[in-house]
Structures are given as structure tokens and as C-alpha cells.
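Provided below for reference: sequence and predicted model.
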Amino acid sequence: MILDKLTKVVGINIVRHRSYFAAILVALGCGVAPVGVAAVNAQALVPHAIKLNFGNLEEQGIALARDAAQLAQFEQYDLALPRARLAVQLAPQAYQTQAVLGSLYLRKEDYAKAIASLSTAHNLKKDNPAILFSLGSAHLRKGDYPKAIEKIKQGLVIAPKEPTAIFDLGNAYYMSKRYDEAVVEFARVYEIEKKFWAATNNIGLVEYERGNPDKAVKQWEKAIEQAAVAEDKAAEPKLALAVAFYTKGDRDKGIKAAIEALKIDPRYGKEDFLKENLWQDKLMADTRSMFQNPALKDSLNQSELSTKRAPTRQSP
């Protein structure tokens, strides 16, 4: 799991996005819009016509950046992005405007532009951990794992107990095949935030990849228990367990668990989606084998239909 993706569908992922934007909003001198407000109401945060007073452009740029960040909390990116771009034009030397624009590019999966804007923001404000964490996230998704590790660790010097940043650090180590270090970071996440079941799930990914399926099973079972406490059905560890059971020879148990997982979130029937969530070679090969079983045909067909109907997943 990489935690990248829509609030209600992927659950815990939005925590990171909201926390980073929250830090930027605090820097902008405004509060965070309350969770649960309808997205349509977010449009009321910004007037339809933007009137500029050329007497104080920087102040207006920061105000626009504030509006854009608040809109982004409600995934109103088409409204937020033009305001963030204008904010940077009005106040290019304000780190807040650059940070908001970079964070929006990151959500839109335009990693090169995200890194450029966030790097500018960091040069303007060296001690802001949210900017460093966002930079690390952008490098992670771009596939530059050494740079992701570097930026996240810099941020953790300033804010050492940010669980989502530590989770990203664990993912960067995992993708670099630095498995021992990855497990240490994922364990740290759980120590800080007991409901952060994705970290336990990813320890299972690590163990399976380095040839310890029994250890992986224990981690995925633990992740499901943690998710239940967080009132999350957790499709990913359930499907991973299904693959492990199936591969060990308990095919009926594996198929049953796989069907349950795909009912929770049919996107996990798509190989591309699994890869986005950091499923690597061993687990992917065993998943492909299980998916060949005719008993899963109907569930995988439903997965195909559901993913065609699903909205585009937004990056952090």
C-alpha cells in the first residue's frame, strides 16, 4: 500500500494529504475546513470573480493560495489549480504560494512540476517539514528513492513523529530493497499511530518479498485486526492473505478470501492497481497464478467493470 488515493475508497490515505495541507494552511494563517462538509460547499470559499488590488500583490497571492489549499481539501482541484498558479504569479517569493502549487501538482501526478515548485518553496523556507515531506512523496512516486529518503529524513529531523512521513520513508526503503530498514520504519509508524494498519500491511509485503510467507501471513492477519479497530474493511491485506493461502495449497480458503477482498474493493483485481500499491515480483507472480483460477472469473469481471466506472485516482 502506498496510501495514494480517494478518501472513502482507500481510507487512511487521505490522512497524509490532509495533514500536509493542514500544515500549509497553518502557515498561511487560517484554519482547516472541517471534515465532512460537502464538497460543493467548498466552492463558497472562493468568489467566482477574482478582483485584484495592485496595491498589495503579495498579500493577495497568499490569500489566493489559502483559498486554493482549502479547495484542495475537498478535491476541488479544477478550482484550486488556477488560483494557485495565479497566487505564485502574484507572490513568487512567498514560500506558501509555491508550497500550495507544488502540493496540487503532486495530487495531479505531475511530479516534475511538483518537485520544481516544492523545491522553490523549500529554498524560501528551509525549516518547514510539510514541504520536505511533500518533496519526498513526489520523489517516491517518481521513482527516485534515494532522493525521497533524503528529503523525508530531512523533514523528520524537524518533525520526528509524523507517521505518514515515516510510512513514506519505509516505502522508499522497501522499493530500494533495503528491507530491514523498511521494517524498522513501518514498525515506528505503528508505535506512533495504532490505527495505521497500512504500515503493518507493508511489513507483510516486505516479508513475502524476501521469502518469509509465514511471517507475512501473521502481519496481514494483524493488519486486518488493526483495520477493524479503525472501522476499515481493509481489502489489501485480505487479498494478500488469499494469495498466501492459495500458494501454500489451501486453495479453497484462498479463493474465498479473494472473493471477499474483491467485494470490498474490486480495484484490487487489476494488476496495475496492485503495482501502484507496491506489490512486487513474488507476490505479483503468485497473484497472477491465483487469478487464473476459474472460480475467480466472476469477481475479476466485476473488478474490470468497476475500475472502468471508477474516477481517476488522485495523487497526494
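On my side now, so go ahead.

going forward, measure contacts between C-alpha atoms and count neighbours the same way
Will do.

and for stretch 257-265, what are the contacting residues?
9, 233-236, 238-239, 241-243, 268-269, 296, 299-300, 303 (CA atoms under 8 Å, 6 or more residues apart in numbering).

Now find how far off-centre stretch 172-184 is within its chain.
18 Å (CA atoms, centre = their mean, to the nearest Å).

returning to what we had before: out of the contacts of stretch 257-265, which are buried?
Buried members of the contacts of stretch 257-265, counted by 16 or more other CA atoms under 10 Å: 233-236, 238-239, 241-243, 268-269, 296, 299-300, 303.

try this one side by side with the last:
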Amino acid sequence: MPKKVCLISFLVACSLWSMPRAAQAQALIPHVLQLNTAQLEKQGLSLAQEAAQLVQFQQFELALPRARLATQLAPNNDKVWLLLGSLHLQNKDYKAAIAALNQSQTLNPQNPDVLFALGSANFQQKNYQAALLNYQAGLKLKPNDPEGLFDLGNAYLVLDKFPEAIAQFNQAIAQNKKFWPAINNIGLIKYEQGDIPGAIQKWQEAVAIDNKAAEPLLALAVALYVKGDKQKGLEMRDSALRIDQRYADLDFLKQNLWGTRLLSDTEKFLQVKR
């Protein structure tokens, strides 16, 4: 009997020891680390700068985690959120891109670059009407931006509003005489409208500005071949595909807004052997 009582007492004592004792716990005051908000923001901006430098060298996978951390350290900086949104856009993560860009716009509604980036995100998801509104809003803040004018022209183009598209492309060219993508896309519209000589003229202008641009060179090759200058067309085709083999892919051409008529003629043209 005495041993049994001692054992019970021991077990009770152990259970009491294992239970939390409020009176003693209150005596322990945890040490709270005092964070310097300004210093954290400074580190966040430094990370954002590193990410931007990595983007210049096409190191997007290394840039993304830095930009993501930068938004946590400097959450009130709209440019950091714009950088993160642009990187998500580069990775085709459109949902994350739009969320980051919306946050940037909330912090600074007057930044046209955010609106242009939102337009790009919507355009790539084929939300063309939303993209058009984004581009228009961006151009209200930055009316003479050639790339913004070009993007708005593309939105009109895919919505089959050809006169409006050409007007925007011409405005882009007025701001930058060497902006050959806008000249090239006027050629795309003219070809769809059946104005092959007009398309040829535009593509010749584009090639004259940049003879290493594969797109207008291949489009010009197709048009010359269809018009009857077959040998020159084939020579240009080979030159264009040596510059960029992707233009032999009809899906890639469709992504670059080539129309139905031009795609049909290009498909036949690419099958011709010299």
C-alpha cells in the first residue's frame, strides 16, 4: 500500500509539472524584433533594381522571385508592382499579372505604362475589347506614345476595324518614322483588302528601314510571288526564313495578326520548292 500511494503521488506530481502554469508563464515577456520599415523598403527597392537588371539580360526566372519579394518589402511602391506584373506577363501568367498590375494602378492611377501592360494582358487572353479600353486610357495619359498607338491599332485590327487601325498605325509612324512594325501592319490590312500593290509598297518601306526584319520580308516575298515575280519571291522567302525560321509556322504568323487571305497564300507559297 505505501508504494502504491507513492506512485500515485509521483504520477500526479508529473502531470502537474507537465501542465502549463499561468502564474509563471506571465513572467516570460517575449522579445519583439523592432523592424525598421524604411530600411525594409530600401532593401525592397534594391531587389527591384536587381530584378530590372536581370530582365535586361533576359534572366526572367531569376528576376521573378526578387520582384515578388520586393513587393513584400516595399508594398506601397507602384513601380515595384508594375515590374512584378510585367514579369508575370512575360511568363504568360495572366491572372497573376493582372492582379499585380491592378495593385500598381491602385497606388498610382496616373501611370500610363500600367494601362498599356493591362492592355497587353487582356489582348493576349483575346479580351480585345477590354484591351482596346486599356490602350485608350493609357493614351489619354501619354497620347504620343508610339508603342501605345501601335497596340491600339492592333486591337482595332483584330476587331476588323481597319480604318481605325490604319489611323493609329499612321499616328505611331508620325511619332517614329522608323517604326517599321506599324508600317508592316498597314501592309497586312491592305493585303486583306485586296490591295496587293499597296501592301507591297508598305512592306518594301519596312524592309528598307530594317533589312533583317523577317516578317515584312516574308510578307513581301508572298506578295511578289502572287503578283507573278516568282523567282524574286522565292529568293526573299529563303532569306526571311534564314533570319527567323519561326515564320515558316502558320500558327506563329496568325499570332502576328496575319489575315486569312495572306495566310492562305503563304501556306501554298511555303510548299513551293525551288
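Here it is on my side, so go on. Here the structure is a predicted model, which is why all the values come from computation and not from measurement.

Got a TM-score for the two of them?
TM-score for the superposed pair, counting by TM-score structural alignment, normalised by the length of the second structure: 0.82. Supporting figures: 239 aligned residues with a CA RMSD of 1.7 Å.

Out of the buried ones among the contacts of stretch 257-265 of the first structure, which sit inside helices?
235-236, 238-239, 241-243, 299-300, 303 (DSSP state H).

mind putting those residues in CSV, distance to F291 of the first structure included?
Listed next are these as CSV, based on distance: CA to CA, whole Å:
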residue, distance to F291 of the first structure
A235, 16
E236, 15
K238, 15
L239, 11
L241, 14
A242, 11
V243, 9
S299, 10
L300, 8
S303, 12
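
just these now: which is nearest Y20 of the first structure?
Proximity of those to Y20 of the first structure (CA to CA) peaks at E236, which lies at 24.5 Å.

Can you find the partner of that closest one in the second structure?
By TM-score structural alignment, E236 of the first structure lines up with E215 in the second structure.

Tell me where the stretch 201-316 of the first structure has helices.
213-229, 235-248, 251-264, 271-276, 281-291, 297-309 (DSSP state H, counting those that start in this stretch).

and those helices, which is most packed in?
Across the helices of the stretch 201-316 of the first structure, the average number of neighbours (mean count of other CA atoms under 10 Å) peaks for helix 235-248, which reaches a mean of 24.

mean per-residue distance, that one to the second structure?
Aligned to the second structure and superposed, helix 235-248 of the first structure gives a mean residue distance of 1.3 Å (mean CA distance after the TM-score superposition for the first structure).

could you check the angle helix 213-229 makes with that helix?
Relative orientation of helix 235-248 of the first structure versus helix 213-229 (axes from the mean of the first three to the mean of the last three CA atoms, to 10 degrees): 150 degrees.

so what secondary structure elements neighbour helix 235-248 of the first structure?
Here helix 235-248 of the first structure touches helix 213-229, helix 251-264, helix 281-291, going by 3 or more CA pairs under 8 Å, 6 or more residues apart in numbering; DSSP states H and E.

Residue in the second structure paired with R83 of the first structure?
So R83 of the first structure corresponds to R66, using TM-score structural alignment.

picking that back up, between the contacts of stretch 257-265 of the first structure, which is nearest P146 of the first structure?
For the contacts of stretch 257-265 of the first structure, the nearest to P146 of the first structure is E236 (26.6 Å; CA to CA).

Tell me the residues of the first structure aligned with stretch 43-56 of the second structure.
By TM-score structural alignment, stretch 43-56 of the second structure lines up with residues 60-73 in the first structure.

Give me the mean distance between the matching stretch and the second structure.
Mean deviation for stretch 60-73 of the first structure: 2.1 Å (mean CA distance after the TM-score superposition for the first structure).

Quick one: distance of that stretch to the chain centre.
Centre to centre, stretch against its chain (CA atoms, centre = their mean), the figure for stretch 60-73 of the first structure is 21 Å.

How about stretch 90-110 of the first structure?
Centroid separation between stretch 90-110 of the first structure and its chain, computed with CA atoms, centre = their mean, is 18 Å.

need the contact list for the closest residue in space to L57 of the first structure that isn't next to it in sequence.
Leaving aside its chain neighbours, L57 of the first structure sits nearest to L90 (5.4 Å; criterion: CA to CA, 6 or more residues apart in numbering). By CA under 8 Å, 6+ apart, the residues touching L90 of the first structure are 57-58, 60-61.

next one: K254 of the second structure
Here K254 of the second structure is in contact with L263 (criterion: CA under 8 Å, 6+ apart).

now do Y173 of the first structure
145, 149, 179, 181-182.

and if we set it to 7 Å?
Applying CA atoms under 7 Å, 6 or more residues apart in numbering to Y173 of the first structure gives the contacts 179, 181-182.
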